[in-house]
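In: sequence and predicted structure, then a few things I'm wondering about:
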Amino acid sequence: MKKETKKNIRESRRDFMKKSAVAAGGFMIVPRHVLGGPGFIAPSDKLIIAGIGVGGKGETDLKSFHSSGKAEIAFLCDVDDRRAKASRRKFSKAKYYKDYREMMDKEANNFDAVCVSTPDHNHAVQTMAAMERGKHVYVQKPLTHDIYEARMLTEGARKHKVVTQMGNQGASGDGVRLMKEWYDAGIIGEVEEVYVWTDRPIWPQGIPWPKSNAAIPAELDWNLWLGTAPYKEYIDGLVPFNWRGWWDYGTGALGDMGCHLIEPPFSVLDLKYPKEVECSVGSVYVDAFARGYFPESCPPSSHVIMKFEDSNSKDINLHWMDGGIKPMRPEELGPEETFGDGSNGALIIGTKGKMMCGTYGTNPRLLPTSKTDQVTVPQKYKRVPGGMNGHYAQWVEAAIAGYGNMEVSSPFDIAGPLTESLLIANLAIRGYDIQKKKGNKVSYPGRDLKMIWDAENMRVTNFDEANQFVKREYPDGFTL
């Protein structure tokens, strides 16, 4: 391919600007990559964003980008017209699509960045499609549905040199930075045990797939919503929220809350990948004498133990508990003091002391809590302007600055390993229920195992049956 001359490039840009003005009815904000290549700051100093999944959390994400004063929402994409209504009203000049692939093919030259806020099972293909076109990406948590996808997106962000951020806004909060300063100062000593818990799920889990189908709402493109998932008939209640409890689409309580709750100890202790994982899960009673296990659905509760190594190669056990299971209250916590934030929390136990926080790393406290106001350490880590709320503006400004010119709190280099760790925990949960026939009886060979994880090769080394969940096969029309 011949190298374009500067004259041809100028003429091409000039021609594009004329066509854009006609096509958009005077919409004159032009992406900086069109005006001056990667990293160029447009005269408007605005990041031009396309949203994929623009209802619910996607709607609030787009509003947060826009409120930074440095972003324009130019394109909207959603498979459900009902969910898209509020964003279409708010950003009435934005062009609307249902299929992200069509939007990418037709409009890739007209925006700088993409926000992905769709169900977990479609995150990876949508994000990779954006990165391959040189677009900066903001992706809701968890980063991906599968372990393999998380690794590919992490590598893809480096390859395509784009600014990335996962939507775990607590990573930009002051709480996790203060906790890291306490830890670095030796206040709690060396850490050996971490407990993280949540009251989720707050949607149905541990249930059989409904037998009765329902009529597909006229506003919903069911095939596009399914995307990378295997085809099933539409059922009531799955959209817009209860998909989280089904393995084909969601990642359970771990996927919903793990990125918010595990991120503080993950960041404080500089963890990477677990080397071992084991679990126990709750079940439901289907009648007075039998318990039910439904492999299509995430369990109603679980306790997972992941073993990590810290930077000094010392073992750290991280316990994840959901479905209302909690660790024992620390003896240093007063009988009427709130543990974590009540519903959720993280407790880090060291050889010299303990510290805890709530969701997103909020309200960090040393134990006993009276110690919190008595201990002062130098500020070592720069705070993000606006704290958690600044998570959005941070990504916008970093994307405007260009790849490698400004730090963000949860780039894929951090979000990828964090997400992989959660999904490895889910690997143990799913492997727990793998069935084998022994004569007339059914056994569950994964139930009593400690699974050994080979992070480099992304596989369980001592229970191959669990590796089927590391990477999915996509239906035709979807690729990574």
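Out: Received it, and whenever you're ready, just let me know what you need.
In: CA atoms for contacts and neighbours, from now on please.
Out: OK.
In: helices of this protein, start to end?
Out: Under the criterion DSSP state H, helices of the chain are mapped to 6-23, 32-36, 57-67, 81-90, 100-107, 123-132, 147-160, 174-184, 222-226, 252-261, 263-268, 390-401, 412-432.
In: run the angle between the third one and helix 81-90 for me.
Out: Right, the one you point to is helix 57-67. Angle, helix 57-67 to helix 81-90, by axes from the mean of the first three to the mean of the last three Cα atoms, to 10 degrees: 10 degrees.
In: second structure follows, compare the two:
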Amino acid sequence: MKTLLESNSCTSRRQFLKATAMGALASVVAPAFVRGANLNSRLQVASVGVNGMGFTDVSWIGSHKAVKFVGFCDVDTTRFGKADEAHPGVPHFQDFREMFSKLGGQFDAASVSTPDHMHAYIALDAMRRGKHVFCQKPLTHTVWESRQMRLQAEKSKVITQMGNQIHSHKEYRTAVELLRDGVIGKVKAVHSWVGVQGNNYSKLQAPPSPGPVPASLNWQVWVGTAPMRDYAPDVYHPFKWRDWQDFGSGALGDFGCHILDPIFTALDIREPMTVRAEHDGINQQVWPVSETVHYLFPGTRFTADGTLPVTWYDGGRQPDKSLAQMPESAKLPGSGSLIIGEEGNMVLPHVGMPQLYPVKKFRNFDIKAESQLIHWHVWVEGVLSGKKTSDGFDYAGPLAEAVQLGNVAARFPGQELKWDAKALRITNHAEASARLTKQYRQSWEIHAVA
């Protein structure tokens, strides 16, 4: 299918960006919600995970006038308070399987805001029931799961969206517009980074002594697909799970789907050809304290060459500032991207407006900010209209695959892994290829999309 840019050379890139952001490129049949003639009908949403980022999702999804919550699920009964205050009277569940089964045809869509290791299991269950899904980044816990999410969304013909909300922010949308307009020319290389460490939350290298499971917590369901381990207070739940390989995805998983997103969108990159990682502080339990991940992507019409190097840094690592041609007094942001073009460079702070260098060349260049969208409403409107979003699993799946491929490379430092996306395998390293998926706990297995 041709994009608007390809089908009409007179169509502006500004129009293209607006159209894709609102999900206007293509429509699909939406099986779980048909508004029809009843304009007063509401989208019935069941939410899994309702505190922390889960409450953010509940708040923004629920701010759309067409949404009605019909179920709140959280493994910890102490964490319903904020959601209850905002939306009184919504039934509570501790196990999403019970919620999905009891609600049956009484819900149209689900939001998934849990630790990474449970995203795919819950979202796939919902989609196989014909439900539309909003799922937090990094979408999944493994490369294989990301592929299954994309395939199931396509098979079930549901409207999906990943919760990397910066995708809809004016800062990233403006950067995408500038890059697609060729303001810095064709792109030669990209450097992206985040300041946090891969074991930033617990600061631990191994599981500590176990403790009693709180009466409010269903630990069996919290562990879910992962190998069973003892509960330890203030180590995994809440939030510190991100450090642990069994549950989270480290700094790259936490921020890669945010910071790399405008690069994927603007430059039309998708599957890397190779990936190689260098790092400090990894073991069999936790993610690296700091790392550098080198990707090589096939070139596109927006790149200078037949290949595009994209380098990721975290844990305090950054690219050489001199590459940006910034003034001596300027500093790279704590997190963001440096995009090197044939005719100039862009520094894109994480959730900040793009900056163009060298200053002398772009001193009089007027950056026109794009509009800000409400990311969660884009998904709701997609469900109501039956039109795909620009951040659906057909786009977010490959982005998440690339991010999780970096985490595979982290387990084999210094080794260049050759990626065959079509075959879903690493062609030169059997052990690394086996890491594209994981072992699931008995009765928590995920089955491939048939």
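Out: Alright, I've got the coordinates. Computed from a predicted structure; not experimentally measured.
In: got a TM-score for the pair?
Out: After superposition, the two chains reach a TM-score of 0.86 (TM-score structural alignment, normalised by the length of the second structure), with 411 aligned residues with a Cα RMSD of 2.2 Å.
In: columns mean neighbour count and distance to R244 of the first structure on top of the helices of the first structure, output as CSV?
Out: Formatted as CSV, the helices of the first structure follow (neighbours: other Cα atoms under 10 Å; distance: least, Cα to Cα, whole Å):
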stretch, mean neighbour count, distance to R244 of the first structure
helix 6-23, 13, 39
helix 32-36, 19, 36
helix 57-67, 19, 14
helix 81-90, 17, 17
helix 100-107, 15, 21
helix 123-132, 22, 13
helix 147-160, 19, 17
helix 174-184, 21, 27
helix 222-226, 18, 13
helix 252-261, 25, 5
helix 263-268, 23, 20
helix 390-401, 24, 24
helix 412-432, 25, 13
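In: how about the strands in the stretch 301-450 of the first structure?
Out: Using DSSP state E, counting those that start in this stretch, the strands of the stretch 301-450 of the first structure run over residues 302-309, 315-322, 345-350, 354-357, 365-367, 436-438, 441-443.
In: let's have the ones you listed in TSV, adding distance to K471 of the first structure.
Out: Below are the strands of the stretch 301-450 of the first structure laid out as TSV (distance: least, Cα to Cα, whole Å):
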stretch	distance to K471 of the first structure
strand 302-309	20
strand 315-322	23
strand 345-350	30
strand 354-357	34
strand 365-367	39
strand 436-438	21
strand 441-443	25
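In: and of those strands, who's closest to D454 of the first structure?
Out: Judged by Cα to Cα, the one of these that comes nearest to D454 of the first structure is strand 302-309, at 12.3 Å.
In: gap between P265 of the first structure and Q379 of the first structure?
Out: Look at P265 of the first structure and Q379 of the first structure: by Cα to Cα, to the nearest Å, they are 18 Å apart.
In: with A346 of the first structure instead?
Out: A346 of the first structure is 22 Å from Q379 of the first structure, where distance means Cα to Cα.
In: okay, the two: which has more neighbours?
Out: A346 (29 against 11; other Cα atoms under 10 Å).
In: tell me the counterpart of V70 of the second structure in the first structure.
Out: Superposed on the first structure with TM-score structural alignment, V70 of the second structure falls opposite A74.
In: now swap in G49 of the second structure and tell me
Out: In the first structure, G49 of the second structure lands on G53 (TM-score structural alignment).
In: quick one: contacts for its match?
Out: Taking Cα atoms under 8 Å, 6 or more residues apart in numbering as the criterion, G53 of the first structure is in contact with L76, C77, D78, V79, A84, V116, S117, T118.
In: mind running it again at 10 Å?
Out: 59, 76-80, 83-84, 98, 100, 115-119 (Cα atoms under 10 Å, 6 or more residues apart in numbering).
In: wait, which of those residues is closest to N223 of the first structure?
Out: Of all the contacts of G53 of the first structure, V79 has the smallest distance to N223 of the first structure: 9.0 Å, by Cα to Cα.
In: what residue, apart from its backbone neighbours, is nearest the closest one spatially?
Out: Residue nearest to V79 of the first structure in three dimensions, not counting chain neighbours: K98, with 4.8 Å by Cα to Cα, 6 or more residues apart in numbering.
In: just give me the neighbour total for the alignment partner in the second structure of I188 of the first structure.
Out: In the second structure, I188 of the first structure lines up with I184, judged by TM-score structural alignment. Residues lying near I184 of the second structure (other Cα under 10 Å) number 20.
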